[in-house]
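J.: Take a look and give me a structure for this.
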Amino acid sequence: MEEFVGKLWHNWVTKAAAGHYPEAAVKLLEVEKTAGILFRAFGGDPGLKVAAATAATHGARRKWLERLAGSGEKVAQARRDAQTLRLPPEIAAFPEKALNRDLYLWLAALAANDVAPELPWFLRNQRASRAALARYPGLRPRYERLVSAHLAERIEPAKLQPDEAAQEDAIRQALRDPATVASLPPLNTKKSRPPQPVLLWLIAAEESVAGSIADPGDNLPPEGSGSTEAEKEAHKAEQVEAPDNKAPVLAMFRAESLPTWAEYVRVNRAYDDDEDPNAKNAARDLDQLSLTRDAETAVSRVKFDLDLPSAAEDDTPIGPGLALPEWDYRKGLLLPRHCQLRPMIARDAGHAELPAALAATAKKLRGQFAALAPQRHWLKAQPDGSELDVDACVRNHADRASGHTPETGGYLAQARCERDLACLLLADLSMSTDAWISDSHRIVDVIRDSLLLFSEALSATGDRFGIYGFSSLRRQNIRFHLLKDFNGKYDAAARARILAIKPGFYTRMGAAIRQSASILYEQSAGRRLLLIITDGKPNDLDLYDSRYGIEDTRMAVYEARRLGLMPFCVTIDREAGSYLPYLFGPAGFCVIRKPEELPRRLPLLYAQLTRN
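T.: Just a heads-up that it's a prediction; the model follows:
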């Protein structure tokens, strides 16, 4: 009974405190996709991802009912940084659901016009608000309704201390008429509180040390995916020094507490280095995460060596290597000679026949693709040829009889129609391809079968094609494997090189695309297709494992299109919908949900892409 009455009291006093209306709440999950589209349509950075914001203690004064109910102490406010637009996971600030939804859309428009991050918080939001209202006048009625509703929920200036009241008056004036208040009055006493949160504005993004903490937005689900992961709040994070645990710890125990043989029970006992299955739930309950870099390995029982193989076991380098540029989106600059690409070819691969397991499928594909091979056909009304064109001769005789001069020839001639196209297939050979997708196949096995069947199919059409693979270990070691070049034939030696592929290291995709585009550009063909197979997004051990790699890959794709090439990506990554549209465009990629179908679908996809 006591618990029941306490619950009723809590619900009543929380509702009476105002500022929170659960029955009119709108979740970010409901408007995430709409807010993202609106943000980009209003000119926002297309590389930013929409995600949930952090609820933080604001320290401002609260109404006495809020203090009594213990509510309103924390609030999640919108902010944006270099990689993410963070919006509140839920908005229930107004009694009308439409107003709560409009607040999401207004914050997206405000963030799209937030182009002066160097300004103080007070001036920055005013300028962004004024720019949004000037560029999109249709937002003004919604904005004015939001301002009126928000001001009604704030504490009146008359109930605040003089210096706090001055700040509140300035904020109210800035909301009603943005960009008319030059500065926020200072607080005069130590007991003064900061202003109440302004829900219609963005807060300043916290600065972080570059490269020190992994961006939490890297593993976010796709926008509008409907995943419950999107409802989680991000954590406020700080980087701290690793604790010094070298001091000895003395533990007192009684020998009698040790189990005897009779008391021994065979159970699965965890090791100290085992992952805690409840760690995710524990982290979710924390308000702030403290992260540190420790020089020691997290799991001492398993050591992972990513050093390059010895020269005797490694593939053979072709030439001294190539220096390639890389796009730094932060500087807006193409860094010259920033990467080192090493062309390589399999050592002592020998010769090999097509695996027996693929023979039946290859025969079927060759029969299907033989129909695409160039065929001879008759050209009519030619000035010279091996046979007479009866129709043209009759038409010419009629023209002469009517007093006209014949304008066409009277012969039939045979001509061969050529498929004027070239295709370069670039395969991702990173370490993630070593993952198993079934009891008998890894991703790299599926890619290997795909390359073999693709080659068999294109050999039947006579189309010119080249096949390369890549992986990377930082920017100075990008491995570019030659499997079949445009000048070489698809023979037993090429099959052996394809069968010799193995998982490499990481996925520095931008440099590999640039080199592939350079090779493909040299081919004299009317249509040139750059086909990329991958199982994940760009990554490497350095800054490339962030938005840096996404932006560099996007720029490499853009450069390939400027050369007149047609880049197209085929992926088995189910989460690719969150980043591939930004890299290749909405029609520039294909997601294959079942990896085992890749060998069969890749040749058919090529036929669709090259269909006239």
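J.: Going by C-alpha atoms from here, please, whenever you check contacts or count neighbours.
T.: Noted.
J.: contacting residues for Ile318?
T.: Residues in contact with Ile318 (C-alpha atoms under 8 Å, 6 or more residues apart in numbering) are 342-345.
J.: Which strand in the protein has the most residues?
T.: Criterion DSSP state E: the longest strand present in the chain is strand 333-345.
J.: What is it packed up against?
T.: strand 316-317, strand 322-328, strand 478-484, helix 509-521 (3 or more C-alpha pairs under 8 Å, 6 or more residues apart in numbering; DSSP states H and E).
J.: out of those, nearest to Leu250?
T.: For the helices and strands packed on strand 333-345, the distance to Leu250 is smallest for strand 478-484, at 50.2 Å, taking C-alpha to C-alpha.
J.: Which positions within stretch 568-579 qualify as buried?
T.: 568-573, 575-579 (16 or more other C-alpha atoms under 10 Å).
J.: So which of these is the closest to Asp420?
T.: Phe568 (18.4 Å).
J.: which residues are contacting the host helix or strand of that closest one?
T.: Using DSSP states H and E, Phe568 sits in strand 566-571. Residues outside strand 566-571 that contact it (C-alpha under 8 Å, 6+ apart) are 527-536, 557, 560-561, 584, 588-592.
J.: measure stretch 193-213 end to end?
T.: Terminal residues of stretch 193-213 lie 31 Å apart, using C-alpha to C-alpha, to the nearest Å.
J.: Please apply the same query to stretch 285-293.
T.: When the termini of stretch 285-293 are compared using C-alpha to C-alpha, they are 22 Å apart.
J.: same check, this time on stretch 529-544
T.: Span of stretch 529-544 from end to end, C-alpha to C-alpha: 26 Å.
J.: and it, how far from the chain's centre?
T.: On the basis of C-alpha atoms, centre = their mean, to the nearest Å, stretch 529-544 sits 10 Å off its chain's mean C-alpha point.
J.: Buried residues, that stretch. List them.
T.: Those would be 529-540, 544, for stretch 529-544 by 16+ other C-alpha under 10 Å.
J.: this one next, for a side-by-side:
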Amino acid sequence: MEEWVGFKWHEYITRHAMGEFPEHAIQLKDEARTLGVLFRALGGDPALSLVVAEPRHFRTRRRFLQKLAGTHKKFELAWRDEQSLRLPDRLALFPSKHLNRDLYLWLAALAAQGECTEEDWLTGNQAMVQTLLGRWPGLEPVYQRLVRNSLQWRPDPTTLPDAESRREKAIRQALIHPGSVDTLPEADSDPWPVIIWLYPTMTPGKLTAQVIGDDNMSSKPGGLEKKRKRRRAERVDAFDKDQGLMLFRLESLFSWSEFIPVDRAGDDTEEEDADAVADDMDMISVSSDRRESSSAIKFDLDLPSEENDDLHLGPGIHLPEWDWRSQGYREKFCCLQPMLSKDSVPSPLPDHLSRSAMRLRRQFSALKPLRQWERRQIEGEELDLDACMEREVQHRRGIGEIDQKLFRRCKQNQRDLACLILADISMSTDTYINNNQRVIDITRDGLQLLSEALQASRDPFALFAFSSRRRDHIRFHHIKAFDEPYNDVSRGRIQALEPGYYTRMGAAIRQATRLLQGRHEHQKILLLLTDGKPNDLDLYEGRYGVEDTRMAVQEAHKAGLTPFCVTIDDDASEYLPYVFGSNNFVVIKDPVQLPLQLPKLYMNLPR
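T.: Below is the predicted model:
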């Protein structure tokens, strides 16, 4: 009973202290597509993702009810950096859904003008507001409505001490008349947040290299990336396991934190609620102490010894890499190593694929080149009897000009097309999608069935696979070249593929582009099979990896190739439209169907 009364009391106090209108709340996930389109239409960087903003701490002057409820210490505010645009997860500040939606639209439009820093937060926001209203005067009524309602949400200057009152008046004047305030008067506490302005980029705490989550970038127009929070972090020597979760002190009743020993080196932890606890924590403490997980096995991804590794084909190929920060190439930055499986043995087609392969061979055999006779040629393999008889008739009738095209020749009607299939075999393909099948198993089956189909159509094709471990070791596995027959040797190499390492996708695409450029066919298709985003250990993650891959795809287009991506990644629609284009990729929702879907996709690609 006491617990129920306490819960209801807390619910009542919090609801009145928040000062929000939950019945008029607008969720970011519902407006994500519209906001993404608006942001890019007004000139925003198309590579930025739309992500939920993390709460910021403010040391503001709070009313008694807010102190009692423990609210208004953290605020979700809009900001952007070089990788993402971050907006509040939910808006319920105004007593109208229309106004709350307008606030989302305004923040997205303002963010399209740029970002602000700690030094120019006041003047920068005013300048961006002036620029936005100057370019798009139709937003003026929206801005005025938001200013009027946000001023009602702010504290009354007459109730504040002198210094804070002068500062609040300056902020109000900057909102009503943008560009009229150059400096902000100083005060002891933080100013009440300005909800219609952008804020500087949030920086991690002491441990800047440890960013919890948020390492993936979304580039889908209007897409909303999954909610990942960044938190301040600190490094500690070790956790004292003998100390309880909370020391009972009177001053700790309203503020306390706890240590949860989450094992970073393993995937599992004994704390079932570790995710929920971490979601509520503002400071993540990281320790190198391994006493709590001494029984766990820590795997290392170091490369195997040379005698246990696959065969290296040559010294390696140096390739450039695109650095989007400097907007230039790093010449000879990557080393791609062609490799050949040492453990592969010639193998027939697996029994479980025989029936599907037989059906595909029948379908694709209709695409085989057909022999056709071309009549009435000046030169040819044999005489065209009809043309000869017509000439004789013309000669006897005394017609002056006689047709000299008296031969016929046989021409093979070929499909002028070549395809290079590039498969991602990084460590993520070792994931099980059902009880007994891994992603790599499905990839192997897909390569085998597609190869059987292409063999029947007689289209020239090549097979390669790739993985990577940093820029100096990109593994490019040779399965079948264009000039090699597809036989049991190639089938054995496919079956010998094993997952490992990471996905430096840009270098693999560049090498595949070079191989395809050597073909004489009119249409050249680069078909990429993958299960996730480009990533590697040395900064090749997030926007860097996506931008390099996108540049490699653009290079392939300029070379006259047709790059196409087939993936089973559920989140692919967030970044693949930016990398490959909206019509040059497909997401297979059911990974088990990949082997059967690949030949169908290939048949439609030339169209």
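J.: Return the member of the contacts of Ile318 of the first structure nearest to Leu160 of the first structure.
T.: After measuring the contacts of Ile318 of the first structure against Leu160 of the first structure - C-alpha to C-alpha - the closest member comes out as Arg342, at 67.8 Å.
J.: Now do the same contact list for the closest one.
T.: Counted by C-alpha under 8 Å, 6+ apart, Arg342 of the first structure has contacts 317-322, 477-480.
J.: Which among those count as buried?
T.: Buried among these (16+ other C-alpha under 10 Å): 317, 321, 477-480.
J.: Apart from its chain neighbours, what residue comes closest to Gln113 of the second structure?
T.: Nearest residue to Gln113 of the second structure in three dimensions, chain neighbours excluded: Met128, at 6.2 Å (C-alpha to C-alpha, 6 or more residues apart in numbering).
J.: could you measure that neighbour against Leu77 of the second structure, distance?
T.: 17 Å.
J.: for Ala238 of the second structure, same thing?
T.: 34 Å.
J.: ok, the two, which is more surrounded?
T.: Neighbours per residue (other C-alpha atoms under 10 Å) separate Ala238 of the second structure from Leu77, with Leu77 holding more: 23 against 14.
J.: Could you give the residue range in the first structure aligned to stretch 596-605 of the second structure?
T.: Matched against the first structure by TM-score structural alignment, stretch 596-605 of the second structure falls on residues 600-609.
J.: and the matching stretch, how far from the second structure on average?
T.: Compared with the second structure after fitting, stretch 600-609 of the first structure deviates on average by 0.9 Å (mean C-alpha distance after the TM-score superposition for the first structure).
J.: So which bits of that stretch are buried?
T.: Residues of stretch 600-609 of the first structure classed as buried by neighbour count (16+ other C-alpha under 10 Å): 600-603, 606-607.
J.: Just the closest of those residues to His10 of the first structure, please.
T.: The closest of those to His10 of the first structure turns out to be Arg601 (C-alpha to C-alpha; 58.8 Å).
J.: Enumerate every residue touching the counterpart of Leu422 of the second structure in the first structure.
T.: Correspondence of Leu422 of the second structure to the first structure, assessed by TM-score structural alignment: Leu426. When contacts are counted by C-alpha under 8 Å, 6+ apart, Leu426 of the first structure touches 467-470, 513, 516, 530-533.
J.: On the three-state scheme, Leu426 of the first structure is what?
T.: Under DSSP: H, G, I helix; E, B strand; the rest coil, Leu426 of the first structure falls in the strand class.
J.: ok, how many other residues are close to the residue nearest to Gln113 of the second structure?
T.: Neighbours of Met128 of the second structure using other C-alpha under 10 Å come to 23.
J.: the strands in the stretch 501-607 of the second structure, which residues?
T.: For the stretch 501-607 of the second structure, the strands defined by DSSP state E, counting those that start in this stretch cover 523-530, 561-567, 585-587.
J.: Where in the first structure does the longest one fall?
T.: On the basis of TM-score structural alignment, strand 523-530 of the second structure is assigned to residues 527-534 in the first structure.
J.: next one: the matching stretch to chain centre, how far?
T.: 19 Å.
J.: Give me the mean distance between it and the second structure.
T.: Looks like 0.7 Å for stretch 527-534 of the first structure (mean C-alpha distance after the TM-score superposition for the first structure).
J.: do you know how far Ala179 of the first structure is from Glu168 of the first structure?
T.: Distance of Ala179 of the first structure to Glu168 of the first structure, given as C-alpha to C-alpha: 16 Å.
J.: Who has more neighbours out of the two?
T.: For Ala179 of the first structure versus Glu168, the count of surrounding residues by other C-alpha under 10 Å is larger for Glu168: 23 against 20.
J.: all helices of the stretch 251-400 of the first structure, in order?
T.: Ranges of helices in the stretch 251-400 of the first structure, per DSSP state H, counting those that start in this stretch, are 279-284, 356-370, 390-401.
J.: Map Leu463 of the second structure across to the first structure for me.
T.: By TM-score structural alignment, Leu463 of the second structure lines up with Ile467.
J.: give the contact list for its match.
T.: 424-427, 451, 482-485.
J.: sec struct for it, please.
T.: strand.
J.: Distance-wise, check it relative to Ala415 of the first structure.
T.: Ile467 of the first structure sits 31 Å away from Ala415 of the first structure, going by C-alpha to C-alpha.
J.: Contact partners for Tyr436 of the first structure?
T.: For residue 436 of the first structure the amino acid is Trp, not Tyr. 442-443.
J.: Map it across to the second structure for me.
T.: Per TM-score structural alignment, Trp436 of the first structure is aligned with Tyr432.
J.: same check, this time on Ala242 of the first structure
T.: Ala242 of the first structure maps onto Val236 in the second structure, by TM-score structural alignment.
J.: was I right about that match contacting Ser287?
T.: Yes: at 5.2 Å, Val236 of the second structure counts as touching Ser287 under the criterion of C-alpha atoms under 8 Å.
J.: From Cys590 of the first structure, how far out is the counterpart of Ala572 of the second structure in the first structure?
T.: Using TM-score structural alignment, the partner of Ala572 of the second structure in the first structure is Ala576. Using C-alpha to C-alpha, Ala576 of the first structure is found at 9 Å from Cys590 of the first structure.
J.: How about Lys33 of the first structure?
T.: Separation of Lys33 of the first structure from Cys590 of the first structure (C-alpha to C-alpha): 21 Å.
J.: ok so, going back, need the strands of the stretch 501-607 of the second structure in JSON lines with distance to Ala174 of the second structure, can you?
T.: Output for the strands of the stretch 501-607 of the second structure, formatted as JSON lines (distance: least, C-alpha to C-alpha, whole Å):
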{"stretch": "strand 523-530", "distance to Ala174 of the second structure": "50"}
{"stretch": "strand 561-567", "distance to Ala174 of the second structure": "49"}
{"stretch": "strand 585-587", "distance to Ala174 of the second structure": "47"}
